[in-house]
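Peer 1: Need the 3D shape of this:
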Amino acid sequence: MPYILRVDEVLQHAWDALPPSASAELTNAMINVCEDPLGATTPYGEDDGVMRTLALQSVMAVLMITHATRHVRILQITHIG
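Peer 2: Got it, this is the predicted structure:
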C-alpha cells in the first residue's frame, strides 16, 4: 500500500513555481517515494527512518516519513539548478 503525500500550501506554491523540468523531476520522484520511502531517499542526518532527503539533479527535498499512518510530508523544497 503506497504512502500518502502531504504538502502544505506554501510548499505547494514552491513546487508549482519550479521550472517545468524540475517540477516534473520532483513529481516523478515523489511517486517513487510514496511507493518506497526508505528506498527512494537517503537519511537526513542520523538514520532514524523518519527524516529523509530526496536529492535529484535539479531539486532537493527534506521529507518526514510517518510509518504508522503511512504519510510522507514535504518539509522543504530547494531548487538547485
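Peer 1: all contacts plus neighbour counts: C-alpha atoms, from now on.
Peer 2: Will do.
Peer 1: What lies in contact with stretch 39-49?
Peer 2: Applying Cα atoms under 8 Å, 6 or more residues apart in numbering, the external contacts of stretch 39-49 come out as 29, 32-33, 38, 51-55, 62, 65.
Peer 1: Then stretch 64-76?
Peer 2: 2-8, 11, 34, 37, 49-52, 61-63.
Peer 1: how about a cut-off of 10 Å?
Peer 2: The contact list for stretch 64-76 (Cα atoms under 10 Å, 6 or more residues apart in numbering) reads 1-8, 10-12, 14-15, 30, 33-34, 37-38, 44, 48-54, 60-63.
Peer 1: Residue 63 contacts residue 78, doesn't it?
Peer 2: No. Residue 63 lies out of contact with residue 78 (Cα atoms under 10 Å); the separation is 11.9 Å.
Peer 1: And this one, please, so the two structures can be compared:
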Amino acid sequence: MTHRLHFPADVFDTYKQLPDEARRDLAVSLVDAQRHPLEVSEPYGEDDGIIRTVARGRVTAVILIGAPTSTITVLAIAYTGE
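Peer 2: Okay, here's the model as predicted:
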C-alpha cells in the first residue's frame, strides 16, 4: 500500500529553503516511507508506530503515519547543514 504524503504549508516552506542535496535526501526518505513507513523509519520517543523519524544525509524529518487514512504528514524538518 502506498501512503499519500501531506506537507503543512509551514513545513513545506522549510523544505523549499533546504539546499538541493538536502531536499533530494529528504525526498528519497519520504518516497521510501510512502511504501513501507514502519520499515524505513525510527521511533520518535516512545515507539507508538504513529510518530516516527526518517533521515538521510544531513536532514531528518518527523512524520505522522495515519494508518486509517493511509497518509504520512511531515510534522517537522531538521537540517544539520553547513
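Peer 1: May I see the PyMOL selection of the buried members of the contacts of stretch 64-76 of the first structure?
Peer 2: Buried residues within the contacts of stretch 64-76 of the first structure, by 16 or more other Cα atoms under 10 Å, are selected in PyMOL with:
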select buried, resi 3+4+15+30+33+34+37+38+44+49+50+51+52+53+54+60+61+62+63
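Peer 1: Residue 13 of the first structure belongs to a helix?
Peer 2: Yes. Residue 13 of the first structure: assigned to a helix according to DSSP: H, G, I helix; E, B strand; the rest coil.
Peer 1: Could you tell me which residues make contact with it?
Peer 2: Neighbours of residue 13 of the first structure in contact, by Cα under 10 Å, 6+ apart: residue 7.
Peer 1: Any figure for the gap between it and residue 78 of the first structure?
Peer 2: To residue 78 of the first structure, residue 13 of the first structure is 12 Å away according to Cα to Cα, to the nearest Å.
Peer 1: Help me confirm that residue 32 of the second structure is found in a helix?
Peer 2: Yes. Per three-state DSSP, residue 32 of the second structure lies within a helix segment.
Peer 1: can I assume it is in contact with residue 54?
Peer 2: Yes. If you go by Cα under 10 Å, residue 32 of the second structure and residue 54 touch, sitting 9.4 Å apart.
Peer 1: Next, show the common contact partners of these two.
Peer 2: 26, 40-41.
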